[in-house]
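Colleague: A predicted structure for the sequence below; I have some questions about it.
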Amino acid sequence: MSIQETMPKGGQFILEEADFQTIFTPEDFNEEQRMIARMTRDFIEGEVVPKAEEIEKLNYELTVKLLRQAGELGLLGADIPEVYGGAALDKISSSLIGENMVRGGSFSLSHGAHVGIGTLPIVFFGTPEQKAKYLPSLATGEKIAAYCLTEPSSGSDALSAKTTAVLNQAGTHYILNGTKQFITNAGFADIFIVYAKVDGEKFTAFIVEKDFLGVSTGPEEKKMGIKGSSTRPLILDNVEVPIENVLGEIGKGHKIAFNILNIGRYKLGIGAVGASKWAIELAAQYAKERKQFKTELANFPLIQNKLADMAIRTYVNESITYRTGGYLEAATQYLNLENYIFDEAAKAIEEHAIEYSIVKVFGSEALDFVADEGVQIHGGYGYISEYKIEQIYRDSRINRIFEGTNEVNRLLIPGTLLKRAMQGRLPLMEKLQTLQKELTGYIPSMDLSESTELLETESKMLESVKKLFLMVGGAAVQKYMQKIEQEQEILENLSNMMITIYALESALLRAKKTAARKGEAAAQMQIDMTRAYFQEVWGDLDKWAKEALAAISEGDTLRTQLSIVKKLMRMQPMNTFALKRSIAKRILEAGQYTTGVK
């Protein structure tokens, strides 16, 4: 039985209870992975941070030099097979490189665009000949890559691209014409992954070299943040691209584009984890150094509350992201990346598309929250560019737009779930039928009586809210059927519920796993953060469900549904003030983000 058959299917978390032993958590990092993280951090602190001001001024030469230094350390070839000059690391090691790169500011974006969406299309979808030609130089940084999907008239709607590719009379080259917009690394990239429509119809990927006649770039965009990264339009004017540079198959470029974006969404979440930890460290240190009313800011409960909220969001984000990283590693570890494996690669990456979108949405919004609170803790100084928290705040905003806007990803999450149910890939309809029978009978309120089992109350709450989601989702499907895609407000609420359920479950399973392995005392901070997060979002889940049901139903049907919601969403309030003071105390003692686990 293959790994793909034994691991959880994408979206399965909403239907079934997961076992904490089956998920990957940061506590599972091995020594080699930790060593890679330290090496990356040392490189950033030693080579990039001292030159950060110069990088922010768009010094291309310096950025390329640093990328090549990173290549010498193996930090560009983590995902490239050894036979093509790479390190062939596991996806968790690759993730740790990304998480620790973020302290390089804009440099981390140049790095991420190169090693991720720039290089991975060739890694996963290239022929052996294409890999042999391009990957060795991409692994060293001799050549820099860029990804070219967005156009002036098409952002999230990528398939409406107007760039064309026409085969010449000799049948040797495709002639490309069009403009790509907002291309990261465009100012110094050598290799461009370009999407165009063959004969104006067949969406196809091409490998385009900077030196091909007719390739040029427009002026640098003046951006709100990530100022040290190059962002330019790519202009293609009758560019002759050899037929051997077609990436994948004619008309199947969408499979490359969307699956590379899937991985990009995951890697964006990883970056958000690293940036959130950085912001917490800056805020905690400032709060301990700054005095107001003759006492340290760190002594004020409202400041402690902010630090705790920042830590809780980061813990949850870290939990969902590395859980998903475990799925990505399991799905791709047996792919023979030395060969041409188009269909196998597409299938493996696509399996957890729902989770990648969740990671992207949750991570980008968690980072925005953390960065905003970090600025607030700094007060007026947080608005001054001399303080790094100001840059983190500006740089974070693009993440909600990158890799498909959060609005588009929110529609994809429940939309993909329903599509897979229709395809028979997930037993959603069977689950809905079983639940409907259960809910038509007597529904006792959730039993929240004290239990001797760790986090049992939260486990019951999670089980209850999964039923709530299925009830609301089932009502929506039953009413709108195939037209449900037009009800975007309802889909957004369903998506918010799915995202939050995945977040709750990931935090809960991680705390349980840590407690089982290291003891409850060692896991206490994770337990506290999990409990606090359940309390924090419970009212949101209740609101999203009621809003959706009010749009779907009316009269007696709505009243019955709302009575079910009331029973499913019963909650015993907890003293979260005390929990958060305890969490903040540990953060301040450590002077940085910590889960208290050694």
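Modeller: That came through fine.
Colleague: CA only for contacts and neighbour counts going forward, please
Modeller: Noted.
Colleague: quick one: the strands in the stretch 51-200 of the chain?
Modeller: For the stretch 51-200 of the chain, the strands defined by DSSP state E, counting those that start in this stretch cover 145-148, 164-167, 173-184, 191-198.
Colleague: As CSV, the ones you listed with mean neighbour count and distance to A139 would be great.
Modeller: Formatted as CSV, the strands of the stretch 51-200 of the chain follow (neighbours: other C-alpha atoms under 10 Å; distance: least, C-alpha to C-alpha, whole Å):
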stretch, mean neighbour count, distance to A139
strand 145-148, 28, 10
strand 164-167, 22, 29
strand 173-184, 22, 18
strand 191-198, 25, 13
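Colleague: Need these in JSON lines (columns: distance to I398).
Modeller: Formatted as JSON lines, the strands of the stretch 51-200 of the chain follow (distance: least, C-alpha to C-alpha, whole Å):
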{"stretch": "strand 145-148", "distance to I398": "17"}
{"stretch": "strand 164-167", "distance to I398": "28"}
{"stretch": "strand 173-184", "distance to I398": "12"}
{"stretch": "strand 191-198", "distance to I398": "21"}
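Colleague: hold the first one in mind and look at this next one:
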Amino acid sequence: MSRTAARGAFYLIENTDPQNVFTPEDLSQEHQMIIETTRAFVEHEILPVQEQLEHQDWDLTVKLLRKAGDLGLLAADVPEAYDGLGADKATSALISEYLSRGGSFALSHGAHVGIGSLPIVFFGTEAQKQKYLPKLASGEWLSAYALTEPGSGSDALGAKTTATLSADGQYYILNGTKQFITNAGFADVFVVYAKIDGDKFSAFIVEKDFPGVSTGVEEKKMGIKASSTRQLILEDAKVPVENLLGEIGRGHVIAFNILNIGRYKLAVGAVGAMKAALEHAVVYGNSRKQFGKPITSFPLIQQKIAEMNTLAFVTESANYRATGDIDVSLESVDTSDGHAVADAIAEYALECSVLKVFGSEALDKVVDEGVQIFGGAGFIQDYGMERMYRDARINRIFEGTNEINRMLIPNTLLRKAMKGELPLLQKAQELQAELMQLTPPSGDWDTLERETYMLEMMKKIFLFVGGVAVQTYQTKLKDEQEALAAIADIAIQIYVLESAILRTKKAIAAGHDAENKIDMTVAFADKAYAAVEQTAKTLLASIAEGDMLRTQLSMLRKLTRVQPVNTVAIHRRIAQRVIAAEKYQA
């Protein structure tokens, strides 16, 4: 059966056929080969020298990136016409996931293949692609992305870097400072944003050897020490006019589209990091004995292991679902047309923000519990979990802070609704009459029927509280950030839970052993359902009071009448499987 791509954001108002969802169980032999290539590269090339990388040996980093280039690990997203692999997005996602097991070396790789190269892939002229992409695909040249400035982080369009056309019309003269630039210590090429004549936000391809280009000293960071982070300093930097990337004044189109890709790739990397942290913790827990037995035999440790494994599973399910939709969407466009490719990915901008927020916060939870399982040893550098903990923290800031992404989710929904692309308001209005006739569930459920019902109720809760917020605040809703964040959090939980349910149903239909998937889906459903109920209550209490609030809470109770299950027993089952295998179990 061929799959069809879901429309972006429609998961909130439509049901999805499990057979239309891409899951890790659908990976091809070619995908498995790239996994093995990446896994072997990490195991044999990165892990033996990880300490050296942590001490910022950039010559070694460059050497390893070029070895990755020899293996094709830098070329997945580069079209074949420019010596790339022209692979699907699932392939590039798998490379990102498995490289993340190599610590923050993965950031050097990710900055190069993603935000450092894709602007040229999507928006470069033919001459620019011919000049730069073959060298970027092989690793002969390495790239970086320079958007952030000392005075503009989330407010990217507030950048102060300027570009002025030279008197002879041959160069743009760039002046300004970019901050926190990954790969700056060794990059050959930078994608730089500057304002032409002080107001036309535009992008440029800047080589490190252009006159007036230099970098600052290495930043002293909390974590991700194996990646280079410096300022990029532009002092009357001479950039040939042919190195303007895209159109004058349209740099924001490049910046925002590239960030969409960066967000879902960050979430895929978080999956790999979660699995690595889980496995590290379980192996240690099996060997660490207290009171005469391994600490993994204690139920509270098992609960942590089960929840860590479950977070990795649901995040993985959501990531590869979105990756599959993007791949199907790209099949309908001319992949040589970078603008068309970027538009196809932008269709899933909301999902990319969902993945970024959930993935980064799930990873933080997993590494935090990993430190707890290690106990005092988790605080000691020699044991490795301490580095994982520090490295994870940046992900909630990278690619747009989680706060910004939480604002983007409802803003994207409202924009689609106002343009007639998503019948959100109509669905919210239809719900009002439906709520009056809603009857409580019977309580007799077949496999995953209960969780499917809970998902349906979560979607109704989203429409209900979202509709209340829109009616109450109207045009002022954009200023009510707490309400917007609550709406975003509900949308996030819905997407992740639905992805887990669909993946598990697809595995059951295919006759696979799905006991662990069922257990994890059931356990996560209970947690997600409770979180959505509490978020909805908090939002309603911030909007109304008195009789109005009591009426709204009464309506909400109709949507939250499901009896909980024994998640204690479920967590013990999940944990036993992981402990026995000493690795992530899907």
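Modeller: That came through fine. As the structure is a prediction and not an experimental result, all values here were calculated from the model.
Colleague: ok so, going back, and A345 of structure 1, which of the strands of the stretch 51-200 of structure 1 is closest to it?
Modeller: strand 191-198 (17.3 Å; C-alpha to C-alpha).
Colleague: aligned partner of G124 of structure 2 in structure 1?
Modeller: If you follow G124 of structure 2 across to structure 1 using TM-score structural alignment, you land on G126.
Colleague: Can you tell me how far its match is from F20 of structure 1?
Modeller: 36 Å (C-alpha to C-alpha, to the nearest Å).
Colleague: What of L96 of structure 1?
Modeller: 22 Å.
Colleague: which one of those two has more residues nearby?
Modeller: L96 (24 against 18; other C-alpha atoms under 10 Å).
Colleague: Would you map the helices across the stretch 401-550 of structure 1?
Modeller: Listed in chain order, the helices of the stretch 401-550 of structure 1 (DSSP state H, counting those that start in this stretch) span 406-422, 428-440, 456-480, 488-518, 524-552.
Colleague: okay, the first one sits on what stretch of structure 2?
Modeller: The alignment of helix 406-422 of structure 1 onto structure 2 (TM-score structural alignment) spans residues 402-418.
Colleague: The matching stretch: average distance to aligned residues in structure 1?
Modeller: Aligned to structure 1 and superposed, stretch 402-418 of structure 2 gives a mean residue distance of 0.6 Å (mean C-alpha distance after the TM-score superposition for structure 1).
Colleague: Run the chain-centre distance for that stretch.
Modeller: 16 Å (C-alpha atoms, centre = their mean, to the nearest Å).
Colleague: What are the contacting residues of it?
Modeller: 9, 154, 349-350, 353-354, 356-357, 396, 422-425, 478, 481, 484-485, 487-489 (C-alpha atoms under 8 Å, 6 or more residues apart in numbering).
Colleague: Show me which of those residues are buried.
Modeller: In the contacts of stretch 402-418 of structure 2, burial by neighbour count holds for 9, 154, 349-350, 353-354, 356-357, 396, 422, 424-425, 484-485, 487-489, counting by 16 or more other C-alpha atoms under 10 Å.
Colleague: can you tell me which of the strands of the stretch 51-200 of structure 1 comes nearest to A298 of structure 1?
Modeller: By C-alpha to C-alpha (comparing all of the strands of the stretch 51-200 of structure 1), the closest turns out to be strand 173-184, at 39.2 Å.
Colleague: the helices in the stretch 51-200 of structure 1, which residues?
Modeller: Going by DSSP H, counting those that start in this stretch, the stretch 51-200 of structure 1 shows helices at 52-56, 60-72, 91-101, 106-113, 120-125, 128-140.
Colleague: A488 of structure 2 -> structure 1?
Modeller: Per TM-score structural alignment, the equivalent position to A488 of structure 2 in structure 1 is S495.
Colleague: list the contacts for that match?
Modeller: Counting by C-alpha under 8 Å, 6+ apart, the residues that S495 of structure 1 touches are R410, L411, I413, P414.
Colleague: That one and V370 of structure 1, how far apart?
Modeller: For S495 of structure 1, the distance to V370 of structure 1 - C-alpha to C-alpha - is 22 Å.
Colleague: and what of S93 of structure 1?
Modeller: In terms of C-alpha to C-alpha, S93 of structure 1 sits 25 Å off from V370 of structure 1.
Colleague: which secondary structure element contains the residue lying closest to T335 of structure 2 once chain neighbours are set aside?
Modeller: Distances taken as C-alpha to C-alpha, 6 or more residues apart in numbering put V341 closest to T335 of structure 2, at 6.0 Å, once the chain neighbours are dropped. Secondary structure from DSSP states H and E places V341 of structure 2 in helix 338-346.
Colleague: How far does that helix sit from its chain's centre?
Modeller: Its chain's average C-alpha position is 18 Å from that of helix 338-346 of structure 2, according to C-alpha atoms, centre = their mean.
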